[in-house]
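Chemist: next comes the sequence, and after it the predicted model I'd like to discuss.
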Amino acid sequence: MLRRFFTRSLNKSNVKFNKSSRNLGRNMAETSMYPPIEPYDTGRLKVDDIHELYYEQSGKPDGNPILFVHGGPGGGSSPADRCYFDPQFYRIVIFDQRGSGKSTPAAELRNNTSWHLVKDIETVREHLKIDQWVIFGGSWGATLSLLYAEIYTKRVKAMVLRGVFTFQPKEIKWLYQEGASYFYPDHWDSYISVIPEEERGDLVTAYHKRLTGDDEDVKMTCARAWSLWECSVSKLVPDKEAAIKVTNDLWVTQFARIESHYMINRGFLESDRYILDNAIKLKDIPCSIVQGRYDIVCPPESAFKLHQILPKSELHFLIAGHFSKEPLIQESLVKSTDKYKTL
């Protein structure tokens, strides 16, 4: 009786548990991603007197438009991001947000808020003469996708979201002040080591002060420490890749400066629950939410609350962390984009 009730309850809530999650020993080289492709179009788009955005298109020029929204803030895009989408069906649009990736000027904080980025997405859509598109975003990319969809609802056909982050103060505190530290005390020790003990009561403020200061050596030390912390806790099973990634001075500067800028300003949102309070606007939009059960960067509560608000959403809980390239997350994301490719 209890088993039947439990099964009916899960089906009713539209929460899906990936059956392959038991296969934790699968070959990490296996992938369900589509093969690498090159863009058929690249360009630059000046959005104000300061910022110029890089954008690209790949896949099928007259296909179903889909926008990839990268994470961070400040993370930038990469060629592998094209591979979540079937190029025989999708017109794949990717752009680098202000100060990120190939957009210029690099790591620029002026005129760089959530609302500037929301308008930039709409500017890209208008520039490419796209009427409606599917939106795909993970982590901060999911945040920005939701903000865009809540304003330009009629332009969104469907959404695929991973690792939902809603910019509530408790989410910021969990990752950067207290919470995640209990699970990764060794990496946390490295993260706090560059900040004097008397300033550790507010690490976001302490980091932001240094990342926006004039001492270039201190700025780079803090950029590496901030980036290494987040990269190290992103995977269910940490590896050496994070340490390699933070040797890229440009990337860590963009990532840490822009991310701390957004964190100290709480995403430039009007209220703590702004995204969830406005999510009802998206009630008619199909949405697939892919969430690592053991995501330390973006804990599952926000994904679950969003799913409860959106009647046309499905939530996929996986035995995974935060990292988008974990095999089970990749598999679920590709299945989700396949679902909407003929929408």
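Modeler: Good, I have the coordinates. Predicted, not measured: the structure shown is a model, and the values here were computed from it.
Chemist: only C-alpha atoms for contact and neighbour calcs from this point on.
Modeler: Noted.
Chemist: from Arg293, how far off is Ala3?
Modeler: If you look again at residue 3, you'll see it is Arg, not Ala. 22 Å (CA to CA, to the nearest Å).
Chemist: got the contact list for His261?
Modeler: 109, 208 (CA atoms under 8 Å, 6 or more residues apart in numbering).
Chemist: what's the helix or strand for it?
Modeler: Per DSSP states H and E, His261 falls inside helix 249-264.
Chemist: which parts of that helix are buried?
Modeler: Within helix 249-264, the residues scored as buried using 16 or more other CA atoms under 10 Å are 251-264.
Chemist: and of those residues, the nearest to Glu301?
Modeler: Of all the buried residues of helix 249-264, Glu301 sits closest to Met263, with 19.1 Å by CA to CA.
Chemist: contacting residues for that closest one?
Modeler: 172, 204.
Chemist: not counting its neighbours along the chain, what's nearest Gly43?
Modeler: Among residues not flanking Gly43 along the chain, Tyr55 sits closest, at 5.5 Å (CA to CA, 6 or more residues apart in numbering).
Chemist: can you count the residues close to the one you found?
Modeler: Using other CA atoms under 10 Å, the number of residues around Tyr55 comes to 20.
Chemist: that one and Ile94 touch, don't they?
Modeler: Yes. Assessed by CA atoms under 8 Å, Tyr55 is found in contact with Ile94 at 5.6 Å.
Chemist: how close does the closest residue to Leu203 other than its chain neighbours get to Met263?
Modeler: Once flanking residues are discounted, Leu203 sits nearest to Gln177: 6.2 Å by CA to CA, 6+ apart. Distance of Gln177 to Met263, computed by CA to CA: 12 Å.
Chemist: let's bring in a second model and compare:
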Amino acid sequence: MKRLYPDVTCYENGFVDVGSGHSLYFEQSGNPNGIPVLFIHGGPGAGLPPNYKCFFDSNKYRIVGYEQRGCGRSTPFANTSHNETWINVDDIDTLRNHLGIGSFLLFGGSWGSTLALLYSLKYTNHVTGLILRGVFLARQEDRDWFLSPNGCAAQLFPEYYRKFTKDIPSPLSTKGICQFYNSALQSNNDVLRHAALKRWYQWEERLSRITLPPGVGDSTSHYPMPLVTSLATLECHFLSNNCFLEENYILENIDKILHIPGTIIHGRYDMICKTGAAEALHKAWPYSQLQIIPDAGHSTSEPSIGYALCRATRDMSRFLQESKK
């Protein structure tokens, strides 16, 4: 399958109150009587991408998208108060109940894969299957892959890492980098705060794809500042707090979802989420299928990643329909 599905307009959108002053934006598209699927975006802080519905056959799927606490149209924007991992997991169930869905397929990429796995571990009976892209298990080694001077990203992109870690005291470490940026992003100095937002975002964006358009990685002028703000603020917040998870929590509890079917799609040259995490998850989860995409990195904007995701949703729809018979 060498194409994405046509984009469709949503037939419903709105907000759901999840408590502590937070309200989440959601929308529904496709077939109201189709297979319910929840698109869980990455980040933390990315919000819904414009083309996320193109991974699903709108005739077969009831497509639900939402924006996590502090992201996109959800309010309050870029807010870290009452914004932790398990709270976000519970938000998914609040949304499920609000929409009257008994169980759904979870489709999550990067940080979205983390939330999808955690939701499945806690609310197993409400999950029919998983499609995961760019797996992030939130372990120390996964955070180091992205931030540590000894991580793969720093080793392969030293000139960008030098810019990213400018002014951070040596010796560099994942913890020290998070502390530096967390302080800068909370600063009352607007110039310092905006510079830190852009530098964090530039680092993430440069790693996301094998080939970038001209200027990407050196400038954020072509990206909306709200996206830069929420991604940098929330990503730093979660990574500074070890993603609010016990070390290796997902793999140590994977036995709870061994019966759930899943597809794992991971770019071989993913510099944000290590390919070894996808392999470790697959080995611990026999009912999963792992597809390592040979010519891709992390982003769904890379064609081979997008095509693989479309094939995965097509195959999963067939499997779920057959399992009902």
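Modeler: Arrived safely. From a predicted model like this one, the values you see are computed outputs, not experimental measurements.
Chemist: the helix holding His261 of the first structure vs the second structure, mean deviation?
Modeler: Compared with the second structure after fitting, helix 249-264 of the first structure deviates on average by 0.7 Å (mean CA distance after the TM-score superposition for the first structure).
Chemist: in the second structure, what stretch matches that helix?
Modeler: Using TM-score structural alignment, helix 249-264 of the first structure lines up with residues 225-240 of the second structure.
Chemist: can you check stretch 57-76 of the first structure too?
Modeler: Using TM-score structural alignment, stretch 57-76 of the first structure pairs with 28-47 in the second structure.
Chemist: which residues touch the residue positioned nearest the centre of the second structure?
Modeler: Central residue check for the second structure by CA atoms, centre = their mean: the C-alpha nearest the mean position is that of Gly42, 2.0 Å away. Going by CA under 8 Å, 6+ apart, Gly42 of the second structure touches 108-113.
Chemist: stretch 123-137 of the second structure corresponds to what range in the first structure?
Modeler: Aligned using TM-score structural alignment, stretch 123-137 of the second structure spans residues 152-166 in the first structure.
Chemist: end-to-end on that stretch?
Modeler: 18 Å.
Chemist: return the subset of the contacts of Gly42 of the second structure lying in helices.
Modeler: 111-113 (DSSP state H).
Chemist: could these go into CSV alongside neighbour count?
Modeler: Converted to CSV, these look like this (neighbours: other CA atoms under 10 Å):
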residue, neighbour count
Trp111, 26
Gly112, 25
Ser113, 26
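Chemist: now the nearest residue in space to Ser332 of the first structure that is not next to it in sequence, what's its secondary structure?
Modeler: Using CA to CA, 6+ apart and skipping residues adjacent in sequence, the residue nearest Ser332 of the first structure is Val290, 6.8 Å away. Per DSSP: H, G, I helix; E, B strand; the rest coil, the local secondary structure of Val290 of the first structure is strand.
Chemist: the alignment partner in the second structure of Val290 of the first structure: neighbour count?
Modeler: Aligned by TM-score structural alignment, Val290 of the first structure pairs with Ile265 of the second structure. Using other CA under 10 Å, Ile265 of the second structure is surrounded by 24 other residues.
Chemist: likewise Lys157 of the first structure?
Modeler: Neighbour count for Lys157 of the first structure, taken as other CA under 10 Å: 21.
Chemist: quick revisit: got JSON lines for the ones in helices among the contacts of Gly42 of the second structure, with distance to Arg206 of the second structure too?
Modeler: Converted to JSON lines, those look like this (distance: CA to CA, whole Å):
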{"residue": "Trp111", "distance to Arg206 of the second structure": "17"}
{"residue": "Gly112", "distance to Arg206 of the second structure": "20"}
{"residue": "Ser113", "distance to Arg206 of the second structure": "21"}
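Chemist: which one of those is nearest to Asn253 of the second structure?
Modeler: Each of these was checked against Asn253 of the second structure using CA to CA; the closest is Ser113, at 15.3 Å.
Chemist: now do the same for the closest one: its match in the first structure.
Modeler: Using TM-score structural alignment, Ser113 of the second structure pairs with Ala142 in the first structure.
Chemist: once you drop chain neighbours, what's closest to its match?
Modeler: Leu161 (5.3 Å).
Chemist: tell me what the helix or strand hosting the one you found is packed against?
Modeler: Element membership for Leu161 of the first structure, per DSSP H and E: strand 156-162. Judged by 3 or more CA pairs under 8 Å, 6 or more residues apart in numbering; DSSP states H and E, strand 156-162 of the first structure is in contact with strand 133-138, helix 140-151, strand 287-292, helix 327-340.
Chemist: what does the last one correspond to over in the second structure?
Modeler: The reference is to helix 327-340 of the first structure. The aligned range for helix 327-340 of the first structure in the second structure is 303-316, by TM-score structural alignment.
Chemist: can you pull the buried residues of the matching stretch?
Modeler: Of the residues in stretch 303-316 of the second structure, 304-314, 316 count as buried by neighbour count, 16+ other CA under 10 Å.
Chemist: that stretch vs the first structure, average distance?
Modeler: Stretch 303-316 of the second structure, aligned to the first structure and superposed, deviates on average by 0.7 Å (mean CA distance after the TM-score superposition for the first structure).
Chemist: any residues touching that stretch, and which ones?
Modeler: With contact meaning CA under 8 Å, 6+ apart, stretch 303-316 of the second structure is reached by 1-5, 55-57, 129, 131, 133, 263, 265-267, 293, 295-296, 299-300.
Chemist: now the buried members of these.
Modeler: Using 16+ other CA under 10 Å, the buried members of those are 4-5, 55-57, 129, 131, 133, 263, 265-267, 293, 296, 299-300.
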